[in-house]
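Asker: sequence below, structure please.
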Amino acid sequence: MGQDTEPFELDVYMRAFVPDAAQRRQEAMLERMRRLRDRGIIDDVSVSRWSSRACLSVELHHDRPDGTELYRELVDATDGTALSIQPFFRERKGPSRGRSVVHLPVVCVVVRRDDAIAGVYPCSAPEGTYSVTDCLDALEDGGDVENVDGDVALDPQPA
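Answerer: Okay, the predicted model is just below:
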């Protein structure tokens, strides 16, 4: 990120119930993000916990995010770009009454600038995949993490 760019924040979504090893990885990622915030590289980090999946055909009204709204927002944001949130978010038909279910990743980071989505991790592109770790590495190295405009600046991991 250059110094002349507007500040941005990270919205972090983490699966609530994971094995101990995955929880340790989640906490290590959060610590890296907090250090980035403390160094002034990002403005803020917000963390939400979610389940392993959410029903797309049911609107729930409670304080805990279920992933449905974010999933729809990410689909809209990546539409028309080289990015895809598949296979990290997998939409499947549910077992009853034709409901659709989306399986949510263990960790997702959304880069926001002025409340608009500027980056999504994890994601895939024609040249490979981009993980949350790729995003954090780029931030620590002063790289660009805004990928939703279709221009992906990071070196992807092989698909």
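
Asker: could you use CA atoms for every contact and neighbour count after this?
Answerer: Will do.

Asker: the strands in this structure, which residues?
Answerer: 9-15, 44-50, 53-55, 90-93, 100-103, 107-113, 116-121, 123-125, 128-130 (DSSP state E).

Asker: who wins for proximity to residue 77 among those?
Answerer: strand 116-121 (6.8 Å; Cα to Cα).

Asker: which helices and strands sit right next to that closest one?
Answerer: strand 107-113 (3 or more Cα pairs under 8 Å, 6 or more residues apart in numbering; DSSP states H and E).

Asker: select the longest helix from this structure.
Answerer: Identified as the longest helix of the chain according to DSSP state H is helix 20-38.

Asker: related to what we said a few turns ago, now the strands of the chain in a markdown table, with mean neighbour count and distance to residue 3?
Answerer: A markdown table is the format used below for those (neighbours: other Cα atoms under 10 Å; distance: least, Cα to Cα, whole Å):
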| stretch | mean neighbour count | distance to residue 3 |
| --- | --- | --- |
| strand 9-15 | 21 | 15 |
| strand 44-50 | 16 | 16 |
| strand 53-55 | 20 | 38 |
| strand 90-93 | 15 | 37 |
| strand 100-103 | 18 | 37 |
| strand 107-113 | 21 | 14 |
| strand 116-121 | 22 | 17 |
| strand 123-125 | 22 | 26 |
| strand 128-130 | 19 | 24 |
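
Asker: for comparison, sequence B:
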Amino acid sequence: MSSNTDPIRLELYVRTLSPPGARTRQEQVIKRLQRLEDEGHIADFYVKVWGRQIDPTTKAAETDQGEFILNRIAEFKQWALANNTTLESFYQTHEQSSSITGQDHTTMVLPKMGLAEYRGGELAQVAPCTDGDDVHTVVNHLDDLERRLVDQPTTRTAATVAEE
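Answerer: Just a heads-up that it's a prediction; the model follows:
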């Protein structure tokens, strides 16, 4: 079980080839994450690029990248289930027919941007998500996280105190 004193690690997922407006938002979020790390509020952050969608039944899903993304999505869905939230409006599945093979397959559309917060080794929060009628975006989550962290000693301060 994680606590509020466990180190925070953030994982940001961004879609490749996003339109300019989405790219600007992604860059702003990355700058915020870098600042949180530089100021010692978070242990580290990681940016992972993913595509527009993933088809769990293709060979691409069997690659290291594909398996990583599918495992993360499964972890996010498990978190949502345990926390009475939903991710369905952000990780939508679509049935498609291949014009070449004529076979139907299911693809999952990935959000332009997703954020996972880990405390210690445990997943503590996923954004975007929906809780009832409330939508929690990546930016909302960063706003909430920054408010919570302002009142806590930074990881750098805690390390300095421990060394003395």
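
Asker: quick TM-score on the pair, please.
Answerer: Remark: TM-score between the superposed chains equals 0.79 [TM-score structural alignment, normalised by the length of structure 1]; 141 aligned residues with a Cα RMSD of 2.1 Å.

Asker: before we move on, back to that, make a markdown table out of the strands of structure 1 and add distance to residue 84 of structure 1.
Answerer: Shown next, in a markdown table, are those (distance: least, Cα to Cα, whole Å):
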| stretch | distance to residue 84 of structure 1 |
| --- | --- |
| strand 9-15 | 17 |
| strand 44-50 | 21 |
| strand 53-55 | 18 |
| strand 90-93 | 11 |
| strand 100-103 | 14 |
| strand 107-113 | 13 |
| strand 116-121 | 9 |
| strand 123-125 | 5 |
| strand 128-130 | 9 |
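
Asker: of all those, which lies closest to residue 73 of structure 1?
Answerer: The nearest among the strands of structure 1, by Cα to Cα, is strand 116-121 at 8.6 Å.

Asker: if I look at residue 128 of structure 2, how far off is residue 61 of structure 2?
Answerer: 23 Å (Cα to Cα, to the nearest Å).

Asker: should've said residue 37 of structure 2
Answerer: 32 Å.

Asker: what's the answer for residue 3 of structure 2, then?
Answerer: Going from residue 3 of structure 2 to residue 61 of structure 2 by Cα to Cα gives 34 Å.

Asker: neighbour count winner among the two?
Answerer: residue 61 (16 against 10; other Cα atoms under 10 Å).

Asker: give me the spatial nearest neighbour of that one, chain neighbours excluded.
Answerer: By the measure of Cα to Cα, 6 or more residues apart in numbering, the closest residue to residue 61 of structure 2 outside its immediate chain neighbours is residue 67, 5.7 Å from it.

Asker: is it true that the one you found touches residue 55?
Answerer: No. Counting by Cα atoms under 8 Å, residue 67 of structure 2 does not reach residue 55; the two are 11.0 Å apart.

Asker: what touches both of the two?
Answerer: residue 61 (Cα atoms under 8 Å, 6 or more residues apart in numbering).

Asker: list the contacts for the residue nearest the centre of structure 2?
Answerer: By Cα atoms, centre = their mean, the mean C-alpha position of structure 2 lies nearest to residue 115, the distance being 2.3 Å. Residue 115 of structure 2 makes contact with 10, 11, 12, 13, 126, 127, 128, 138, according to Cα under 8 Å, 6+ apart.

Asker: and the second one, how far is that from residue 57 of structure 2?
Answerer: It stands for residue 11 of structure 2. Distance from residue 11 of structure 2 to residue 57 of structure 2, by Cα to Cα: 25 Å.

Asker: counterpart of residue 94 of structure 1 over in structure 2?
Answerer: Taking TM-score structural alignment, residue 94 of structure 1 has residue 96 as its aligned residue in structure 2.

Asker: re earlier: give me the nearest residue to the residue nearest to the centre of structure 2, chain neighbours excluded.
Answerer: Per Cα to Cα, 6+ apart, closest to residue 115 of structure 2 is residue 12, 4.6 Å.

Asker: right, and that neighbour touches residue 113 too?
Answerer: Yes. Look at residue 12 of structure 2 against residue 113 with Cα under 8 Å: they come within range, at 7.1 Å.

Asker: and the nearest residue to residue 45 of structure 2 once chain neighbours are set aside, what is it in contact with?
Answerer: Nearest non-adjacent residue to residue 45 of structure 2, counting by Cα to Cα, 6+ apart: residue 10, 4.6 Å away. Residues near residue 10 of structure 2 by Cα under 8 Å, 6+ apart: 42, 44, 45, 46, 115, 116, 117, 118.
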